[in-house]
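S.K.: sequence plus predicted model, see below.
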Amino acid sequence: MNGKVDRRIERTKRDIRMAFIDLIRENDAKDLTVKEITSLANYNRTTFYAHYSGQDELIEDIIDDAIQGFISKIEPTFQNGEVPLSIKLSSTASKTVFKYIEDNKAMFSLLFDVNKFPSFQEKLCSAIKDLLESDIHFLKQYKSKLDRSLYCYTQSAALVGRINFWIKEGYTYSADYMAEQMVEYLKLFK
């Protein structure tokens, strides 16, 4: 099959993920059964277990899928393998991030609920940190005494914190406003 993912498998997994997400909006994960998930997704338990060993693996798949989607939106805003340093480029990156969250607000509101997905925020923070560490080349050049890992973690935690604040506030601010505030924050350190 030369590395291609079977579309039927992807569709089945997507349907199962979406059924779980629909159910978890109103229920705790521990209260859900595989039968309930598969019934809503229009599959049987055998199909579920062909793709997942259990609900924990399904939850991890949902988290990984969301993080991959998030990172795929951030990555293109980097220029020549480096994090955008100028305020103009940072503005573009920030708008991209907050617009993506806004466009997927139902999903992110659910994922940021620590009672439903307790590991999501930490995993998102870690993924952003890894991306920053792999793409920030300027730290060595300009800040030789700066701990690169600590800097990247702090920046990723700040971004996740801003997103969490925005969600908890019920998205009362626009994505543009959140991006502008991020840029204003960056200007403090210019």
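M.R.: Received the coordinates, thanks.

S.K.: from here on, contacts and neighbour counts on C-alpha atoms
M.R.: OK.

S.K.: am I right that residue 172 is in contact with residue 105?
M.R.: No - checked against CA atoms under 8 Å, the pair residue 172 and residue 105 is beyond contact range at 11.9 Å.

S.K.: of those two, which one has the most company?
M.R.: A count of neighbours by other CA atoms under 10 Å puts residue 105 above the other of residue 172 and residue 105, at 16 against 10.

S.K.: now the helices for this protein?
M.R.: For the chain, the helices defined by DSSP state H occupy 7-24, 34-41, 45-51, 55-74, 87-103, 105-111, 120-135, 138-142, 148-168, 175-187.

S.K.: contacts for stretch 71-86 next, please.
M.R.: 89-90, 92-93, 96-97, 100, 127-128, 131-132, 135-138 (CA atoms under 8 Å, 6 or more residues apart in numbering).

S.K.: wait, which of these is closest to residue 52?
M.R.: Nearest to residue 52 among these: residue 127, at 22.9 Å, using CA to CA.

S.K.: burial count for the closest one?
M.R.: 19.

S.K.: try it against this one:
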Amino acid sequence: MICNFYEVVDAMATERKADRRVAYTKLALREALIKLMQDQHISGITVKSICDLADVNRSTFYLHYRDQYDLLKQIEQEVMASVRERLLQAPTSLADEADVSGIGPITLEAMTKILEYAKENADLARVLLSENCDYAFQHDIMELTQLVALLPNGSLDARMRDYIVTYGINGCVALAEKWLKEGTVEEPADFAKLILQVLYFGTSSFARERK
């Protein structure tokens, strides 16, 4: 019985070491891809270049991912899960107020939490919102936050709604990307208010404020 006990302990210790090695390997590959994507589109990056930068064998890479696109997809899924978790921590009901804290399908607090996550993971966020990533992720993140939710009354036809959604996605992504590139000078709460005001009230609302 004593021998069996020590065998179990040894097996558990070995498993923990293996788990740590896997976690370290995945982290190294993830960081390598993000670094490469700061200068290159995902389509121009090879598994070899990722492995060389991460100092990981290609055979090890293929134990975890099919190719560079699969690695990027898993990173995107992790980000989506983190953003979803942040959204669950924020209130979902909208206040009936005449400012951006109560307009639209996302609250000011929820938007602030998303931007706080982006600021904490600035290098990753810059890459995922840049032209070196794929448009699908940017669309998915906007859908998750409901930042460009369609009008509920269905007063617009499908083509016009598509124009509005495209405008909303591109505008929000461009604002967030510029904020990240310039070092997140504004606090997340202040920048969240700016994004929501532009999206739901338009740029003319700033002119009205100055009058």
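M.R.: Looks like it came in fine. No experiment lies behind these values; they were computed from the predicted model shown.

S.K.: follow-up on the earlier one: quick check on the contacts of stretch 71-86 of structure 1: which are buried?
M.R.: Buried by 16 or more other CA atoms under 10 Å: 89-90, 92-93, 96-97, 100, 127-128, 131-132, 135-136, out of the contacts of stretch 71-86 of structure 1.

S.K.: residue 50 of structure 2 pairs with which position in structure 1?
M.R.: With TM-score structural alignment defining the correspondence, residue 50 of structure 2 maps onto residue 37 in structure 1.

S.K.: next one: that match from residue 45 of structure 1, what distance?
M.R.: 9 Å (CA to CA, to the nearest Å).

S.K.: any idea how far residue 100 of structure 1 lies from residue 34 of structure 1?
M.R.: 31 Å.

S.K.: and if you look at residue 9 of structure 1?
M.R.: For residue 9 of structure 1 relative to residue 34 of structure 1 (CA to CA), the value is 18 Å.

S.K.: before we move on, the earlier item: just list the residues touching the match of residue 50 of structure 2, thanks.
M.R.: 16, 19, 20, 23.

S.K.: change it to 6 Å
M.R.: Going by CA atoms under 6 Å, 6 or more residues apart in numbering, residue 37 of structure 1 touches 19, 20.

S.K.: and it, how far is that from residue 152 of structure 1?
M.R.: For residue 37 of structure 1, the distance to residue 152 of structure 1 - CA to CA - is 38 Å.

S.K.: could you find the closest non-adjacent residue to residue 71 of structure 2?
M.R.: The spatially closest residue to residue 71 of structure 2, leaving aside those adjacent along the chain, is residue 65, at 5.8 Å (CA to CA, 6 or more residues apart in numbering).

S.K.: quick one: what's aligned to that neighbour in structure 1?
M.R.: So, by TM-score structural alignment, residue 65 of structure 2 is matched to residue 52.

S.K.: ok, now residue 117 of structure 2?
M.R.: In structure 1, residue 117 of structure 2 lands on residue 100 (TM-score structural alignment).
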